[in-house]
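Undergrad: predicted model and sequence below, questions to follow.
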Amino acid sequence: MGEQTEALCRRYLDDILKANEITNLTRITNEEQAMLLHLEDSLVGLPEVNEAPEGLYGDLGSGGGFPGVPLALATGRQTILVDSVKKKMAIVQSILDELGLSSQVATSSERIEDLPVEYEARFAVLTARALSRLVSLIELASPLLFKGGRLVCYKAQVTSEEIEEAKAVQDLVGMKLVSQREALLSDRETKRTILVFEKVARPRIKLPRRVGLAQKQPLKPRP
């Protein structure tokens, strides 16, 4: 990542921390921690995002714009940050406007399940950091990705049960686990697992389901 991009990432982070003093955007308020757990952590998945096909990038459950904004700046991709908390997205949008980034990075406060109305099969790559169980994420991502598109999931802790739960229904939603990588942040303590699912086929069921069902009633393999 070039110096200019790095400086822009720092400016964005500083503005988020300033806004956070008034509105709760992130639980991390210490600048050193924010550098580690927002900027550095966001860029852990950069190799996987770069491996995805060219095209539109979406960050699901983006919160204060992480990992979406650092990845957008590092890759140069057209980007949509998605979070249903309108207040957060309004603040993020105002910071993007101020930094002159809004022609590249847009925000949406739609529910993920409502996005396919406008963006069905439009995304080349999606990220989700600490958002939901893998089984729910692959269901939510499938209608948004075009064939060959990738979902890059960031996990602090992931069990083999969670992975198997997703793999058991991946055929149903037209997704396939294609890579898994462990990473350690520069504090030598914080571990991350990056899992990548590829959209390989059309879903065998009608997606999206109703808002909330992916989390409340996760799909089960069909007998």
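TA: Everything's here; your move.
Undergrad: from here on, just use CA atoms for contacts and neighbour counts.
TA: Noted.
Undergrad: residue ranges of the strands in the protein, please?
TA: Taking DSSP state E to define them, one finds strands in the chain at 56-60, 79-82, 105-108, 123-129, 145-155, 175-184, 191-199.
Undergrad: in a markdown table, list these along with distance to residue 6.
TA: Below are these laid out as a markdown table (distance: least, Cα to Cα, whole Å):
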| stretch | distance to residue 6 |
| --- | --- |
| strand 56-60 | 19 |
| strand 79-82 | 18 |
| strand 105-108 | 16 |
| strand 123-129 | 20 |
| strand 145-155 | 21 |
| strand 175-184 | 20 |
| strand 191-199 | 22 |
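Undergrad: if we compare those, which one ends up closest to residue 165?
TA: Taking Cα to Cα as the measure, those were each checked against residue 165, and strand 175-184 came out nearest at 11.7 Å.
Undergrad: outside of the closest one, which residues touch it?
TA: Strand 175-184 is touched from outside by 44, 138, 142, 167, 170, 190-201, 203, with contacts defined as Cα atoms under 8 Å, 6 or more residues apart in numbering.
Undergrad: so what secondary structure elements neighbour the longest helix anywhere in the chain?
TA: Of all the segments of type helix in the chain, defined by DSSP state H, the longest one is helix 3-20. In terms of contacts (3 or more Cα pairs under 8 Å, 6 or more residues apart in numbering; DSSP states H and E), helix 3-20 is packed against helix 68-75, helix 86-98.
Undergrad: tell me which of the ones you listed is the most buried.
TA: With neighbours defined as mean count of other Cα atoms under 10 Å, the helices and strands packed on helix 3-20 peak in mean count at helix 68-75, which reaches a mean of 23.
Undergrad: can you list the neighbours in contact with that helix?
TA: In contact with helix 68-75 (Cα under 8 Å, 6+ apart) are residues 1, 5, 9, 39, 42-43, 46, 50, 57-59, 62, 78-81, 104-105, 127.
Undergrad: please compare the first structure with the one that follows:
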Amino acid sequence: MRKYLDEAYELSSSQLEQFAVYYRLLVEKNKVMNLTAITEEQEVYIKHFYDSLTITRVINMSDITTVLDVGTGAGFPGIPLKIAFPHLKLTLLDSLQKRIRFLQEVGEELGWDDVTYVHGRAEDIAQLSDYREHFDVVASRAVAKINVLAEYCLPFVRVGGKCIAMKGSNVTEEMSNCKQALFILGKSTHQVHPLVLPEKMGERNIITIDKKESIPMKYPRKSGVIKKSPL
């Protein structure tokens, strides 16, 4: 299964071994807690690992230092990006403590000492000075519609940085409804980048959002307000 990564990305044998370790830990832990509905090796390598690394098609990760993965779940896209680009200062944020504990186990197994694991809600953590407008790139994978996701993520992005939203095949409607939110949130602009996964395993869209200005402290609002009254 490594061939799907090896053919598309320049990875060393040690990096490919790290992906194998990650896969083993993911499948083992998934037996006792719900991390992913996808466990077959080929599907995990394509739909999770390969898919996570498609970010490299729209941004040069060699130029990036700090990355935040919001709502990381089982560690996508953050952990695959850290394996492929060891220089990244990665922060993984999730609202469920047991998922954070799993990610810490993965980091320990892979020998990482420069990854930050944060248990909490994005709307609360974004108000903390250590995290607000701190990151070069903030990524999130299929968490919410863009006008909602932007309010969760853009407060973390430094001015001049990018938010990366990894979405499924149909984004036309939500992209048409997000322009006001992006303008309010840092006069941000966006681009849509479609792609197809190998082995006919699906179509994807990567949304890149460029943040132009600082965001007022009143954003993000409380989670219930964001969902009930999107910008």
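TA: Received it, and whenever you're ready, just let me know what you need. The structure displayed is predicted, hence computed values, not measured ones.
Undergrad: still on that earlier bit, now the helices and strands packed on helix 3-20 of structure 1 as a markdown table including distance to residue 157 of structure 1?
TA: Putting the helices and strands packed on helix 3-20 of structure 1 into a markdown table (distance: least, Cα to Cα, whole Å) gives the following:
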| stretch | distance to residue 157 of structure 1 |
| --- | --- |
| helix 68-75 | 20 |
| helix 86-98 | 26 |
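Undergrad: out of the ones you listed, the one nearest residue 152 of structure 1 is which?
TA: Comparison of the helices and strands packed on helix 3-20 of structure 1 against residue 152 of structure 1 by Cα to Cα identifies helix 68-75 as nearest, at 11.6 Å.
Undergrad: might you report the residue contacts of the aligned residue in structure 1 for residue 141 of structure 2?
TA: Structural correspondence for residue 141 of structure 2 with respect to structure 1 (TM-score structural alignment): residue 129. Contact analysis of residue 129 of structure 1 by Cα under 8 Å, 6+ apart lists 60, 61, 62, 67, 153, 154, 155.
Undergrad: roughly how far does residue 129 of structure 1 sit from residue 164 of structure 1?
TA: Taking Cα to Cα, to the nearest Å as the measure, residue 129 of structure 1 and residue 164 of structure 1 are separated by 19 Å.
Undergrad: kindly report the same for residue 78 of structure 1.
TA: In terms of Cα to Cα, residue 78 of structure 1 sits 33 Å off from residue 164 of structure 1.
Undergrad: with residue 157 of structure 1 instead?
TA: When distances are taken as Cα to Cα, residue 157 of structure 1 and residue 164 of structure 1 turn out to be 14 Å apart.
Undergrad: higher neighbour count, the two?
TA: For residue 157 of structure 1 against residue 164, the residue with the higher neighbour count under other Cα atoms under 10 Å is residue 164, and the figures read 13 against 10.
Undergrad: for burial, what's the neighbour tally of residue 127 of structure 1?
TA: Counted by other Cα under 10 Å, the residues lying close to residue 127 of structure 1 total 28.
Undergrad: meant to ask about residue 228 of structure 2, not that
TA: By other Cα under 10 Å, the residues close to residue 228 of structure 2 number 9.
Undergrad: trace it over to structure 1, please.
TA: The pairwise alignment with structure 1 assigns residue 228 of structure 2 to residue 216, based on TM-score structural alignment.
Undergrad: what's the answer for residue 81 of structure 2, then?
TA: Matched to structure 1 by TM-score structural alignment, residue 81 of structure 2 sits across from residue 71.
Undergrad: any idea how far residue 124 of structure 1 is from its match?
TA: 14 Å.
Undergrad: ok, back up a step: give me the angle between the longest helix of structure 1 and helix 86-98.
TA: Here helix 3-20 of structure 1 runs at an angle of 140 degrees relative to helix 86-98 (axes from the mean of the first three to the mean of the last three Cα atoms, to 10 degrees).
Undergrad: tell me the angle of helix 3-20 of structure 1 relative to helix 68-75?
TA: Computed by the same axes, to 10 degrees, the angle between helix 3-20 of structure 1 and helix 68-75 is 170 degrees.
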